[in-house]
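>>> My questions concern the predicted model and sequence given below.
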Amino acid sequence: MNESLRMRAAKALMWIAGLGLPALAHAQDAALDPADSGDTAWLLAATLLGLLLVLPGLALFNAGRARAQSLASVMTQTAAVVALVSVLWIVVGYTLAFGTVSNGWLGSGNAWMLIDLGNVRQDTLVPESAYALFEMVFALVAPALLVGAWVDRARFGWVIGFAALWSLIVYAPIAHWVWGGGWLATRLGTVDYAGGLVVHVSAGVSALVVALLLGRRERFATAVASTGSSPLLTITGAALVWAGSLALAGGSAFAAGDDAAMALVNTHVAAAVAALAWLLLDRLKGAKPGPTGLARGVVAGLAIVAPAAAYISPGMAVVLGILGAVLAKGAARVVQGHLQIDDSLGVFAGHGVTGAAGTVLTALVLNPAFGGTGYGPGMDLAHQVVGQVVGVVTVAAWSAIATAIAALMVSMALPMRVTREDELAGLDKASHGEDAYQPD
């Protein structure tokens, strides 16, 4: 009897111990996981908030500045581009941009379909899955910005085909050169904290090329003079873009620390100052300040501060914000007024020019004498200027050439431009649906 009791007691103890084994194994796995839970939580939150920049931020910002007949088309194009590029990023985009470095020009195919991700991303304390998701938001912003270049006249089918090809042959290589351990960063020391070069310059230059290929709208002069069909949508979209950009700036530190906080402060200050500067410029010109001008100022400030957001003092962010408004407003006047290039919503002026200026000025504002955090190992002002200028020239040249090739390749199968009748009516059969278009 006593032997039987002892056996039962032993079995009971073994069963109780067995209940703890899964928890023990999990605890051991957790101890081996080098990812920091706080940094990971911050990055995931920044990713979700960053999506406000793309959907609905850019969709509303662009739609509000288009005419009423094009509102649904602009929003549909933006959403479709985001959906398609999201899938492409998971399948092949991420590995092209951030796969294991092979020759400095493109990432290798180790992470296609995200099948070979490390526990943590190199040089960070966050899981590579979280890193890939965060970088996807930047990959979505760039082609979504391009929608503003062809408002009122590009066919929906061509838009989708072009955006897909552009994300792979323009954005992915550039992201690798600067952020993925490619040649611009490792050989020249080119710096771009939150997308001034990778996103804004690439999208801005590409927008200018597309605008030249498409030609001007039928009612170009009237369209340029218009502030859009819904300033309320424009300012609402700009507010979401503002908040989303703050999230992307803070998340680009990949850690919940001082760099993230400083990036948030500088990005916010630059956007606020640029918005006020744009309103002041409107007033000095004799125009009535309005929501569209304020919204465009916000975007200009966000673009010019992005390359150096975590590396400068708030005082320098104020200076950059003023410069962003002046440069964007002046460039828009030159491109659309003097050169008569129909970049519908001023993507080149608002993003390309300001992003390039911010990237080059980063070489100067990094100097501790101006409140900057200083240069990297082996770098000084002269070397940094070379790295930044070569970065801008290279990205601009590649964006222009590859964009022209992609646009023309897609146009061989899918016409670029809607018919004159559809353009004047503001209808695009593909983006509104066949039922919404009734021919005469």
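Thanks, I have it. Residues are numbered from 1 along each chain as shown.
>>> rest of the way, CA atoms for contacts and neighbours
Will do.
>>> mind checking how far residue 389 is from residue 358?
11 Å (CA to CA, to the nearest Å).
>>> between these two, which one's more packed in?
Here residue 389 and residue 358 are compared on neighbour count by other CA atoms under 10 Å; more neighbours surround residue 358, at 31 against 18.
>>> wait, doesn't the more buried one sit right on residue 307?
Yes: counting by CA atoms under 8 Å, a contact exists between residue 358 and residue 307, whose distance comes to 6.2 Å.
>>> joint contacts of those two?
residue 196 (CA atoms under 8 Å, 6 or more residues apart in numbering).
>>> Tell me, how many residues neighbour residue 319?
A count of nearby residues for residue 319, using other CA under 10 Å, gives 16.
>>> Are we agreed that it is in a helix?
Yes: inclusion of residue 319 in a helix is indicated when DSSP: H, G, I helix; E, B strand; the rest coil is applied.
>>> mind listing what it touches?
The contact partners of residue 319, taken as CA under 8 Å, 6+ apart, are residue 270.
>>> ditto for residue 101
107-108, 180-182.
>>> which residues touch residue 356?
If a contact means CA under 8 Å, 6+ apart, then residue 356 has 196-197, 200-201, 304, 392 as its contacts.
>>> and if you look at residue 181?
In this structure, residue 181 makes contact with 98, 101, 104, judged by CA under 8 Å, 6+ apart.
>>> please redo it, this time with the cut-off set to 7 Å
If a contact means CA atoms under 7 Å, 6 or more residues apart in numbering, then residue 181 has 101, 104 as its contacts.
>>> isn't there a strand covering it?
No: for residue 181, which was evaluated using three-state DSSP, the result is coil, with no strand membership.
>>> how near is it to residue 133?
Distance of residue 181 to residue 133, computed by CA to CA: 18 Å.
>>> another one to put next to it:
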Amino acid sequence: MKITKFLPAVAAMVPIPATALAQGAAETVAAGPDSGDTAWMLVATALVAFMILPGIALFYGGLVRAKNALSILTQTAIIAAVVMVIWVVYGYSMAFGGAESRWWGGFDRLFLAGIGPDTLSGSIPEYVFVAFQMTFAALTPVLIIGGFAERVRLSGAVVFAALWVTLVYFPVAHMAWAPAGLFAGWGAMDFAGGTVVHINAGIAALVGAWVIGPRIGLGRELMAPHSLPLSFIGAAILFVGWFGFNAGSALSAGGSAALAMLNTFTATAGAALAWVAIEALLRGKASALGVISGIISGLVAVTPAAGFVGPVAAIGLGAAGSAAAYLFVTVIKHRLGYDDSLDVFGIHGVAGIVGALGTGILAAPSLGGTGYAEGVSMAAQLWVQVKAVLVTIVWCGVLSFALYRLVDALVGLRVTAEAERRGLDLTSQGEAAYHM
């Protein structure tokens, strides 16, 4: 099987394909860590953690109604903490363990066995690689809760997240980023998580919205965001944190990280402008909600492509992801009648798919990209991208549906109608975000 071209940043490290962050299983090498790479990866890890708290928490917190603001903040913090614990117990092993399997990494690194301060992953300490990947694992299920916000029990959300990362996130991460993984073997290009993070989260949110059902009063009551300034702050934090997400995925402080950083700027700018331009043309006004929706759409779309496409092509990719997300958020969601509360599928799922497929096209050297593996054509690479997207959708969709049903039977997913009407802050947390 053909693999994608090695990134210069990792060519001297372990022999892993330059796909999906070039994040293969860590290997112990004799040389010491590179201080520059290590310093950058420590910063990048902190930036991705910053995306969760306060980034996603504030972004989601402002988008819900005032009576549910604390509930979404609480769910974000607890789910992130639970996944961090799971990650060091068995998650890292399942995703990046030494098993030569297309589907999972095995249990050889349970409780981080065999890893110490002197163990290296390429040019950085393996502990740094573990921590960097842990932030990705913690962030992804936090994204999902936006799909069923304002109507789900805290216990149900937490149990679902724990089971979901185990059966969905860890295997897909292995498929995309471990050398033996299915997508890596195909030569799929996913620099920073188009399949693993965004399509995964988007599909899980869509299935959850369908299984759990719409919020009481949807279509009859006003459900506008209670604090757009709060969400704007959260989106701004996500924008900054995303440089750790994308540029950090080079796993080194070199040219690949520089390209990913620049693409993160240009794609996001193109996406924000595309969203507000569409709004202005169709509605006569450009909104603050539209600006931040465009920003997130662009960040999502460029994630799989960040280290593979050129900065000018990234503008078009961001704009295309933003336009597709706008269509789903404003038109298709309403026509199909599902209640994706905070548009997780409409933005992360849809823009993630556009980005994953667009990577296969825009990575062409003729379009300013870094190129494909030797002998691989644009058509062949695009087909690989399609296969990786389809497997992610099916794997995540089927298992997410089963897990929602299981969690509902075990602890219950939806709060009572009375609790939903009063708001989850009072009924679940016993406190209020605002006192009049």
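Received the coordinates, thanks. Not measured: the values here are computed from a predicted model.
>>> From what I see, residue 245 of structure 2 and residue 49 are in contact.
No: counting by CA atoms under 7 Å, residue 245 of structure 2 does not reach residue 49; the two are 9.3 Å apart.
>>> Tell me which of those two has more neighbours.
For the pair residue 245 of structure 2 and residue 49, the greater number of neighbours falls to residue 245 (32 against 23), based on other CA under 10 Å.
>>> And the more buried one? What does it align with in structure 1?
Under the alignment (TM-score structural alignment), residue 245 of structure 2 pairs with residue 248 in structure 1.
>>> Spatially, what comes nearest to its match if we skip its sequence neighbours?
Nearest non-adjacent residue to residue 248 of structure 1, counting by CA to CA, 6 or more residues apart in numbering: residue 50, 5.5 Å away.
>>> quick one, what contacts that neighbour?
Neighbours of residue 50 of structure 1 in contact, by CA under 7 Å, 6+ apart: 137, 244-245, 247-248.
>>> Closest to residue 400 of structure 1 out of these?
Within these, the smallest distance to residue 400 of structure 1 is 22.5 Å, found for residue 137 (CA to CA).
>>> Can you report how many residues lie near that closest one?
For residue 137 of structure 1, the number of neighbouring residues by other CA under 10 Å comes to 25.
>>> Please identify which helix or strand holds the alignment partner in structure 2 of it.
For residue 137 of structure 1, the aligned position in structure 2 is residue 135, judged by TM-score structural alignment. For residue 135 of structure 2, the element it lies in under DSSP states H and E is helix 126-144.
>>> can you list contacts of that helix?
Applying CA under 7 Å, 6+ apart, the contact partners of helix 126-144 of structure 2 are 26, 41-42, 45, 48-49, 52, 76, 79-80, 83-84, 87, 117, 119-121, 161, 197, 201-202, 204-205, 344.
>>> rerun at 8 Å
26, 38, 41-42, 44-45, 48-49, 51-52, 56, 75-76, 79-81, 83-84, 87, 92, 115-117, 119-121, 161, 164-165, 169-170, 197-198, 200-202, 204-205, 344.
>>> where does residue 412 of structure 2 land in three-state SS?
Of the three states, residue 412 of structure 2 takes coil under three-state DSSP.
>>> Oh, that last question was meant for residue 260 of structure 1, not what I typed.
Of the three states, residue 260 of structure 1 takes helix under three-state DSSP.
>>> do the one 5 residues further on as well
Reducing the assignment to helix, strand or coil with three-state DSSP, the entry for residue 265 of structure 1 is helix.
>>> show me the contacts for it.
The contact partners of residue 265 of structure 1, taken as CA under 8 Å, 6+ apart, are residue 314.
>>> got a list of what the residue mapped onto residue 314 of structure 2 from structure 1 touches?
Structural correspondence for residue 314 of structure 2 with respect to structure 1 (TM-score structural alignment): residue 317. Taking CA under 8 Å, 6+ apart as the definition of contact, the neighbours of residue 317 of structure 1 are 266-267, 269-270, 305, 309.
>>> for residue 335 of structure 1, same thing?
Contacts for residue 335 of structure 1 were tallied using CA under 8 Å, 6+ apart; they are 341-343, 349.
>>> so which of the residues you listed comes closest to residue 329 of structure 1?
Nearest to residue 329 of structure 1 among those is residue 349, at 7.3 Å by CA to CA.
>>> With residue 29 of structure 1 as the reference, measure out to the closest one.
The span separating residue 349 of structure 1 from residue 29 of structure 1 equals 51 Å under the rule CA to CA.
>>> okay, these two: which has more neighbours?
Neighbours per residue (other CA under 10 Å) separate residue 349 of structure 1 from residue 29, with residue 349 holding more: 27 against 11.
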